[in-house]
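J.: sequence unavailable; structure follows:
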């Protein structure tokens, strides 16, 4: 059924369409409906669109979604009038609404926007409205006020924003965004644990080869991958200092928070480089050097983090170039260090 026919069927009963309309004010709308043989009762759609208030609402929503309050300011009419006409447009499937907390956002329905001929007719009718220019000016003021509220908020918290929110929504959000930034790749996750990194990577379309030295961790990861239907995850039991993988299998080798558990960290990095193809990357995320001895007993750490220069030396010795290293302080936690190197040809 066409959009016109749908609207006609809904509004014949709702609005009692049994009278003739004066079509002289909107001849292009009437001409549009006459060209659609399946329109059913085209006077219903004509009645819907021939009302100036409803045309003004549609014009405003062509630009962007708006709330009832904003539409009231744009049209400079009572909120009850705006709400009544929005309800009519919504029943006619020309407007849709979306609740976001205490706000309800109104926008034009996809079915209307897909009908290019009807959109052209509506735009032509809108251009003849006497209030069109004034509505546009008020809408610009409303949108500028919206932008100003956002600017004022960030101006007020500049320098203290981290006390209100974490960048990217927190470490998990940033990690997910970085995963999405990767092109489809084969990622070797060394010290994969239960799959906190491996499984999201697989869900994003990457092939993941996970290696861990704990049989229980490997079993747990396999069970999670199977339950999620992720067939692109391979889980292997193995030692990070003697990986059970062939040379050059990885586009990216990730050594995340596991280097401080290895006996010889430089050997683990060399192994990560070995299984990475030429031009691929080795990424290390671990603890920066710290003096918290409790980590040895409570967390089983062999090393109390690493210095940037020793990581740089190990990466270079493994044949990696374009080395980059940075340290981040973690609120309420131990500092972390991240390092990256590219395997030379």
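T.: The structure has been received and is ready for your questions. What you are looking at is a predicted structure, and each value in this text was computed from that prediction instead of being measured.

J.: from here on, contacts and neighbour counts on C-alpha atoms
T.: Will do.

J.: who's in contact with residue 3?
T.: Residues counted as contacts of residue 3 (CA atoms under 8 Å, 6 or more residues apart in numbering) are 111, 112.

J.: element containing residue 271?
T.: Per DSSP states H and E, residue 271 falls inside helix 265-274.

J.: show me how far stretch 292-308 is from its chain's centre.
T.: 36 Å (CA atoms, centre = their mean, to the nearest Å).

J.: buried sites along it?
T.: 301, 303, 304, 305, 306, 308 (16 or more other CA atoms under 10 Å).

J.: now for the helix holding residue 271, which elements pack on it?
T.: Judged by 3 or more CA pairs under 8 Å, 6 or more residues apart in numbering; DSSP states H and E, the packing partners of helix 265-274 are strand 250-256, helix 308-317.

J.: show me what the last one is in contact with.
T.: Helix 308-317 is contacted from outside by 266, 269, 270, 288, 321, 323, 325, 326, 337, 339, 341, using CA under 8 Å, 6+ apart.

J.: in it, what's buried?
T.: 308, 311, 312, 314, 315, 316.

J.: roughly how far is it from the heart of the chain?
T.: Put simply, helix 308-317 sits 36 Å off its chain's centre (CA atoms, centre = their mean).

J.: between it and helix 265-274, how many degrees?
T.: For helix 308-317 against helix 265-274, the angle by axes from the mean of the first three to the mean of the last three CA atoms, to 10 degrees is 40 degrees.

J.: need the contact partners of the next helix or strand after helix 308-317.
T.: Sequence order places strand 320-328 as the next helix or strand after helix 308-317, per DSSP H and E. With contact meaning CA under 8 Å, 6+ apart, strand 320-328 is reached by 273, 288, 308, 312, 315-316, 335-344.

J.: before we go on, here's another structure to hold up against the first:
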């Protein structure tokens, strides 16, 4: 009864109902909510705090920004179902949807400007190896087209892996340390309408998932930036459920020393022996190793599976 009272008190305000409706469409910063609602940030922050205290919303800090998302499904789903049953579209709903479209447009514009400013850097690296489309096609073959369950993309960057593989997943989580990258990813995922994909600012050495919390994990061109790549593999293995898969795409060993200073590469590629050694050390059995040549840098794919009975196998037994 206490929980129900807290929830109904939180919803006894038109602004908070509007916020809940907006969060169904997309995760929004407090500033973006203020923009859509036409209210001050302090006032919106107070409303958000009340919703969070009731478990109907969650706040996540990314750099100097605070993003707000819907709370746990078990708490929010019955409320949303009740709101849907009344199906009342008033002038506030129509106005909020129009201003939300403007927020989406602002995000897309900011992303386009960033890519334009950094295009030369990205193109310089891409020109050294096989086309991204070939790498992505090989990754898709490795993962197959079956449903994935829970997916985590570690070092998601601009969200390309989520864009490709989130449609196969029940739930997809992208993590990155860079708040700027996450803003770009958020704009892309919003444009694609990927409602099952979530973004969080987090470190690849401390993933925001419990042991066994993911069915698949991806490290796409991330490990060569890592100071401790073996520790990153260990952390990815930790969050995999028994039978879960880890797919890594990165470079084979090379001697392009200038990439250290120019593009902040910490490691100049990885050998099969090194990668499979990390797999073995952290309970991952090798499933597939693929070499993609076609440039000065060779791209490698390593697919490993967490040793143990999968969830599906356990259920069948």
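T.: Structure received. Predicted, not measured: the structure shown is a model, and the values here were computed from it.

J.: ok, back up a step: could you dump the helices and strands packed on helix 265-274 of the first structure to JSON lines with distance to residue 43 of the first structure?
T.: JSON lines is the format used below for those (distance: least, CA to CA, whole Å):
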{"stretch": "strand 250-256", "distance to residue 43 of the first structure": "63"}
{"stretch": "helix 308-317", "distance to residue 43 of the first structure": "75"}
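
J.: out of the ones you listed, which is closest to residue 96 of the first structure?
T.: Shortest distance between residue 96 of the first structure and those, using CA to CA, is found for strand 250-256: 44.5 Å.

J.: what packs against the closest one?
T.: On a contact count with 3+ CA pairs under 8 Å, 6+ apart, strand 250-256 of the first structure meets strand 186-190, helix 265-274, strand 276-287.

J.: most packed of these?
T.: Compared across those, strand 186-190 shows the largest average neighbour count, a mean of 25 (mean count of other CA atoms under 10 Å).

J.: quick one: that strand aligns where in the second structure?
T.: Mapping strand 186-190 of the first structure onto the second structure (TM-score structural alignment) gives residues 150-154.

J.: which residue ranges form the strands in the stretch 1-150 of the second structure?
T.: 28-29, 57-62, 65-70, 149-154 (DSSP state E, counting those that start in this stretch).

J.: in helices, which of the buried residues of stretch 292-308 of the first structure fall?
T.: residue 308 (DSSP state H).

J.: how far does the helix or strand residue 210 of the first structure falls within sit from its chain's centre?
T.: Assigned by DSSP H and E, residue 210 of the first structure belongs to strand 207-212. In terms of CA atoms, centre = their mean, the centre of strand 207-212 of the first structure is set 26 Å apart from its chain centre.

J.: what's the mean distance for that strand versus the second structure?
T.: Here the mean offset of strand 207-212 of the first structure against the second structure after fitting is 1.1 Å, by mean CA distance after the TM-score superposition for the first structure.

J.: could you point out the helix or strand that follows that strand?
T.: Criterion used, DSSP H and E; the element after strand 207-212 of the first structure is helix 215-227.

J.: start and end of stretch 254-261 of the second structure, how far apart?
T.: Counting by CA to CA, to the nearest Å, you get 15 Å between the two ends of stretch 254-261 of the second structure.

J.: same thing with stretch 95-106 of the first structure?
T.: 7 Å.

J.: which part of the second structure lines up with that stretch?
T.: Going by TM-score structural alignment: stretch 95-106 of the first structure matches no residues.

J.: circling back to that earlier point, to residue 220 of the first structure, which of the helices and strands packed on helix 265-274 of the first structure lies closest?
T.: Closest among these, once you apply CA to CA, is strand 250-256, at 18.0 Å.

J.: what does stretch 180-190 of the second structure correspond to over in the first structure?
T.: Going by TM-score structural alignment, stretch 180-190 of the second structure sits over residues 216-226 in the first structure.

J.: what's the average distance of that stretch to the second structure?
T.: Per aligned residue, stretch 216-226 of the first structure averages 1.4 Å (mean CA distance after the TM-score superposition for the first structure).

J.: circling back to that earlier point, okay, the angle between the strand holding residue 210 of the first structure and strand 250-256?
T.: 40 degrees.

J.: helices or strands up against strand 207-212 of the first structure?
T.: strand 186-190, helix 198-203, strand 233-237.

J.: what comes into contact with it?
T.: Residues from elsewhere that reach strand 207-212 of the first structure (CA under 8 Å, 6+ apart): 184-193, 195, 198, 201-202, 218, 232-240, 243.

J.: related to what we said a few turns ago, of all the helices and strands packed on strand 207-212 of the first structure, which one is nearest residue 331 of the first structure?
T.: Of those, the one closest to residue 331 of the first structure (CA to CA) turns out to be helix 198-203, at 24.7 Å.

J.: so how far does the closest one sit from its counterpart in the second structure?
T.: With mean CA distance after the TM-score superposition for the first structure, helix 198-203 of the first structure averages 1.9 Å from its match.

J.: may I see the buried residues of that helix?
T.: Buried, per 16+ other CA under 10 Å, within helix 198-203 of the first structure: 198, 199, 200, 201, 202, 203.

J.: if we can go back for a sec, so which of the buried residues of stretch 292-308 of the first structure is the closest to residue 173 of the first structure?
T.: Nearest member of these to residue 173 of the first structure, counting by CA to CA, is residue 305, at 24.2 Å.

J.: how about the longest helix along the second structure: buried residues?
T.: Longest helix in the second structure, counting residues (DSSP H): helix 91-126. By neighbour count with 16+ other CA under 10 Å, helix 91-126 of the second structure contains the buried residues 96, 97, 99, 100, 103, 104, 107, 108, 111.
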